[in-house]
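A.B. asks: Sharing a sequence plus its predicted fold:
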Amino acid sequence: MASASPQTGENGAEEDQLPRARSLRHLLRRNPTVVVGAAILSVIVLITLFGPLLTVHDPLEIDPLNRMSPPTADHILGTDAFGRDLFSRTVHGGRISLVVGIVVGLFASIIGLGLGLIGGYSRIGDAILMRVMDGLMSIPTILLAIALMAVTRASVYTVIFAITIVELPRVVRLVRSVVLTIRDQAFIEAATISGTRFWKVLFRHILPNTIAPMTVQATYICAAAILIESLLSFLGAGTPPEVPSWGNIMAEGRSYFQLAPWIILIPGTVLAVTVLAINLMGDGLRDMLDPRLANQV
């Protein structure tokens, strides 16, 4: 009896690992874009977080003797026009861009969710709120962000605020459309007739139906926020020039593109891959959370 227990434990561990492996293969087979996007984004996040441990160069350290140096053993991604290590600056720039994207995605989703619920369920709130959203959407996104940045002091916080205001109408309109589709359904009318309070109906019956589309929309907002932040910084209307962000790095290197193209190509490639990974996750989540597509395969 005593000798059988270790064997039983080993068999039990193997049996526990089999369902996990099968579920992972099932997820990879049915939703490969989620797995690929999450893997790419995880690598970028890890490099961004632990990249400073791999280099001894300060992103703001100027070395005039190594101006526009190509990739070498000491500077694995080369240097910029001031001799600053491009790897360190790209890693620190990734921190700024990822923080802006994640925070904007969270703020725009939370605020837009609340406004969209009120606008979709309250006819009076809808009449007022949607006119404001229509006014914001009538202004081009970049021009509105530049205008907001022009009246405030340039910093990471003002960039987050400006991009959140720009992306807010998308979320509000999405949530409102979802609420309008289920507001007049039978279970909502039954809950209202039975005397259920307004806020209880809103948060118990309507809010859960908005989570799936909001999750997908949040990924696209995160990707759009990273692009807008980089574009604002590239145009000189985003984060301060002394802050190493992907947009600032590319803006500083555009005058030297023919002499040192890696100054623009390296952060630009990282930016493109990051946005691509987030969009892949968004596409995969859309397929996973759509009940019509989930029943296929």
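C.D. replies: Good, I have the coordinates.

A.B. asks: going forward, measure contacts between C-alpha atoms and count neighbours the same way
C.D. replies: Fine.

A.B. asks: tell me which element the residue nearest the centre of the chain falls in.
C.D. replies: Among the residues of the chain, the one closest to the centroid is residue 222, at 2.4 Å (Cα atoms, centre = their mean). Counting by DSSP states H and E, the element that carries residue 222 is helix 207-234.

A.B. asks: chain center to that helix, what's the gap?
C.D. replies: The offset between the C-alpha centroid of helix 207-234 and the centroid of the whole chain comes to 5 Å, using Cα atoms, centre = their mean, to the nearest Å.

A.B. asks: the strands in the stretch 1-150 of the chain, which residues?
C.D. replies: Listed in chain order, the strands of the stretch 1-150 of the chain (DSSP state E, counting those that start in this stretch) amount to none at all.

A.B. asks: here's the one I want to compare it with:
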Amino acid sequence: MNTSWRSASLVATAAAVLALTTACGQDGGPAAGSQNVGATAPAGGFGGAGSGTGVGSQIGAGSGNGYGADGQQGSAGAAKAAGRLAVSDNAELGKVLTDSAGMTLYRFDQDTAEPPKSNCDADCAKAWPPVPADDATAGAGIDKALLGEVTRADGTRQLTIAGWPAYRYAKDTKAGEISGQGVGGKWYAMAPNGKKASLADLPGLSVKKTELGDIVVDKNGMTVYRFLKDKAWPKSVSACTGACLEKWPAVAPVSADDTKGVKKKGLMGFTRPDGVKQMTVNCWPIYTFSGDKVPGDINGQGVGGTWYAVSPDGKPVGAPK
């Protein structure tokens, strides 16, 4: 994230403190329920096992421990040298960075690139084996100047691409698989330049035409959702906490200038009680869904009868009246 983005985000958050009581609550929406769904929602109400829609089962064991592999390693789990890195073409994501065996390399949103730092250790590193820096070289289409390394907490050296630590995913078992894409709303396949692999070049929030009509998507082209138990009046309140937030990651604040097609009124960020900063559309908190793996997925639509895609004016698309 660059300095201008951070500054714009801080300005938007500060403005929210003054504007929420006048800008929010124009869309009454469905009646708000409990403010702590983690304690009161029925099992499966946020898309986990037992969800009446069946979407929770599509996530499968991929989110049981929060890392996406339930602590088990697949054939890609060993710390194998990367060898000569390569670029593969993926129909859904475009150019994807792979190791010499064709295994997809990933990056983690909770890491940092400036300075490089890995925040995936212990069980996380079993699910997402760090790629060793030893013997990694740049193949065709890869700028060798982007290759680097970072020393991990255990003293081992991990490969970095443009500063971002690189990982494999334990559940990828053959070349070309991208089953780690979008896991937990934090893990993404790498492009050759270290960025998230994507065919999209989108602003922070924009509008996409789908079978549901016009809906809001984030900077990665992923569908944005609303939770009917949230509140927008007298201030934005998220009822999605704990395990719910693992399934439905909060969309981070973006500048109103970094949006396209989304209604500007009530477009601001706020800080949740857990410290997470979250974006709102028409003052309603917005989320992505860990069960959506690639741009265009709308697997979260209607989950538990409480989760719906967001229209450009912030209303829940297809929600019961």
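C.D. replies: Looks like it arrived, so ask away. Note that the structure is a prediction, hence the values are computed from the model and not measured.

A.B. asks: Just give the TM-score of the two.
C.D. replies: With the length set by TM-score structural alignment, normalised by the length of the first structure, the two chains reach a TM-score of 0.26; 124 aligned residues with a Cα RMSD of 6.2 Å.

A.B. asks: What distance do you get for the residue nearest to the centre of the first structure to residue 130 of the first structure?
C.D. replies: Spatial separation of residue 222 of the first structure from residue 130 of the first structure under the definition Cα to Cα, to the nearest Å is 23 Å.

A.B. asks: quick one: the residue nearest to the centre of the first structure and residue 107 touch, right?
C.D. replies: No. Judged on Cα atoms under 8 Å, residue 222 of the first structure makes no contact with residue 107 at a distance of 10.4 Å.

A.B. asks: that older thread, elements contacting the helix holding residue 222 of the first structure?
C.D. replies: Other elements packing on helix 207-234 of the first structure under the criterion 3 or more Cα pairs under 8 Å, 6 or more residues apart in numbering; DSSP states H and E are helix 86-121, helix 141-150, helix 156-182, helix 246-253, helix 262-289.

A.B. asks: Switch those helices over to TSV; also include distance to residue 4 of the first structure and mean neighbour count.
C.D. replies: Rendered in TSV, the data for those read as follows (distance: least, Cα to Cα, whole Å; neighbours: other Cα atoms under 10 Å):
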stretch	distance to residue 4 of the first structure	mean neighbour count
helix 86-121	52	23
helix 141-150	68	17
helix 156-182	57	21
helix 246-253	60	24
helix 262-289	43	20
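
A.B. asks: can you list those helices in JSON lines and add distance to residue 24 of the first structure?
C.D. replies: As requested, these are exported to JSON lines (distance: least, Cα to Cα, whole Å):
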{"stretch": "helix 86-121", "distance to residue 24 of the first structure": "26"}
{"stretch": "helix 141-150", "distance to residue 24 of the first structure": "40"}
{"stretch": "helix 156-182", "distance to residue 24 of the first structure": "31"}
{"stretch": "helix 246-253", "distance to residue 24 of the first structure": "34"}
{"stretch": "helix 262-289", "distance to residue 24 of the first structure": "14"}
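
A.B. asks: I'd like to know which of those is closest to residue 19 of the first structure.
C.D. replies: For residue 19 of the first structure, the closest of those is helix 262-289, at 19.7 Å, according to Cα to Cα.

A.B. asks: same for the closest one, what does it pack against?
C.D. replies: helix 32-50, helix 207-234, helix 246-253, helix 291-294.

A.B. asks: That one relative to helix 246-253, how many degrees between them?
C.D. replies: For helix 262-289 of the first structure against helix 246-253, the angle by axes from the mean of the first three to the mean of the last three Cα atoms, to 10 degrees is 150 degrees.

A.B. asks: Off-centre distance for helix 262-289 of the first structure?
C.D. replies: Here the centre of helix 262-289 of the first structure is set off from its chain's centre by 9 Å, with Cα atoms, centre = their mean.

A.B. asks: what packs against the longest helix belonging to the second structure?
C.D. replies: Taking DSSP state H as the criterion, the second structure has its longest helix at helix 3-23. Under the contact criterion of 3+ Cα pairs under 8 Å, 6+ apart, the helices and strands touching helix 3-23 of the second structure comprise strand 268-271.
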